[in-house]
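Chemist: Sequence first, then the predicted structure, then my questions.
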Amino acid sequence: MIKNITLILFLFFVSSNSFSQEKQKTYAQKIAAARISFLTDQLSLTSEQAEKFWPVYNKGKNEMYSFNKERNTLQKKIDFKTVSEVEAKKLVLKIDSFENSFHKRKQQLNQDLTTVLSYKQILKLKDAEVNFKKKLLERIKKTK
């Protein structure tokens, strides 16, 4: 029953077809709310766990997002026609550095989560994140 309610809430939150900037922010907020609802349900978080979990989770995810954003920005700026071998080496090393930082932060997030969740819940979290992305992509495909 709870899963059905969560799915209904999820579908309700993500059903937006407007592309104006203000509506895109609202769309992002709806996705965030749907993610919270979905993950909370999938992990069977108590209200006390949720209160401790979300700040830790959001901090870690935001930091990993920053690493990815910097790496992606760097990669987009590369002009493959004009980049020299020396410059390419520097860029590869810099990209590797971003990826290493991302991986270390991901490991740290898992460690931080152990203060709030059981290891079984952390495994469920990884699965729930993948399932949420799949459901979101399915929903987006249906609206196009």
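Modeler: On my side now, so go ahead.

Chemist: C-alpha only now, for contacts and for neighbours.
Modeler: Will do.

Chemist: check which helix or strand covers the residue nearest to the spatial centre of the chain.
Modeler: Relative to the mean C-alpha position of the chain, the nearest C-alpha, by Cα atoms, centre = their mean, is the one of Lys61, at 6.2 Å. Assigned by DSSP states H and E, Lys61 falls within helix 47-76.

Chemist: same check, this time on Ile8
Modeler: helix 2-14.

Chemist: and that helix, what other elements does it pack with?
Modeler: helix 21-43, helix 119-143 (3 or more Cα pairs under 8 Å, 6 or more residues apart in numbering; DSSP states H and E).

Chemist: Just the buried residues of the last one, please?
Modeler: It refers to helix 119-143. Residues of helix 119-143 classed as buried under the neighbour-count rule (16 or more other Cα atoms under 10 Å) are 121-122, 124-125, 128, 132, 136.

Chemist: Got another one to weigh against that:
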Amino acid sequence: MNIFVLMKKLFLAIMLLAIATIAQAQNDEARQRIESAKIALISERLGLTPEDAQQFWPIYNEYSQKRRENHHEFAQARRNFNPETATEQETQDMLNFGREVKEKQLNLEKEYSDRMLKVIDSKQLMNLQNAERDFKRMLLDRLDQRRQQQQNSSEQLRRQNNERMRNKRNN
């Protein structure tokens, strides 16, 4: 009997691992599609020549990676911070850390703007900032649309189920 319980647990663990692997692959694929769309939008907005693109993208990718690292560092600190239980000193430390991260972000922007200006002109740099903002807005709009569609689908299913229940009661 114990062997069956063990096999059942092993099967469940394998299934959970398979589901997690599939979900991760889907997340990676979605992340890659988003990144490709962002690259296409930025390239189009900046009007990069192939030569410019060859110099621009390594700088931009490095900049993006460092920005993400800063963001994740602050996000991790915020997740570990509970304002309800924090002391005054811990709260002050968190505020200071937030300012440090913002300052670090600003210094990063200055450094990489200077590096990018060696490859693209100032109008293109301004277009880059606008393209990033527009892309973020388009991405958020698409997420809102999906949420709305899911909400509408859920409401429609709920109405259909309620209708079926009424029909069963009436029959």
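Modeler: Now that the structure is in, tell me what you want to look at. Note that this is a predicted model, so its numbers are computed, not measured.

Chemist: which one in structure 2 is aligned with Leu9 of structure 1?
Modeler: The alignment leaves Leu9 of structure 1 without a partner in structure 2, by TM-score structural alignment.

Chemist: From what I see, Leu9 of structure 1 and Ala32 are in contact.
Modeler: No - Leu9 of structure 1 lies out of contact with Ala32 (Cα atoms under 8 Å); the separation is 11.9 Å.

Chemist: Throw the helices and strands packed on helix 2-14 of structure 1 into JSON lines and include distance to Asp79 of structure 1, thanks.
Modeler: Below are the helices and strands packed on helix 2-14 of structure 1 laid out as JSON lines (distance: least, Cα to Cα, whole Å):
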{"stretch": "helix 21-43", "distance to Asp79 of structure 1": "30"}
{"stretch": "helix 119-143", "distance to Asp79 of structure 1": "31"}
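
Chemist: related to what we said a few turns ago, show me the contact partners of the helix holding Ile8 of structure 1.
Modeler: Applying Cα atoms under 8 Å, 6 or more residues apart in numbering, the external contacts of helix 2-14 of structure 1 come out as 27, 30-31, 33-35, 37-38, 41, 136, 139.

Chemist: So what's the gap between it and the chain middle?
Modeler: Centroid displacement of helix 2-14 of structure 1 relative to its chain, using Cα atoms, centre = their mean, to the nearest Å, is 19 Å.

Chemist: any idea what Asp141 of structure 2 aligns with in structure 1?
Modeler: Match for Asp141 of structure 2 (TM-score structural alignment): Glu138.

Chemist: Kindly report the same for Tyr63 of structure 2.
Modeler: By TM-score structural alignment, Tyr63 of structure 2 lines up with Gly60.

Chemist: and its match, how many neighbours does it have?
Modeler: Gly60 of structure 1 is flanked by 21 other residues according to other Cα atoms under 10 Å.

Chemist: Next up, the contacts around the closest residue to it other than its chain neighbours.
Modeler: Leaving aside its sequence neighbours, Gly60 of structure 1 sits nearest to Leu109 (Cα to Cα, 6 or more residues apart in numbering; 5.6 Å). For Leu109 of structure 1, the contacting residues are 56-57, 60, by Cα under 8 Å, 6+ apart.
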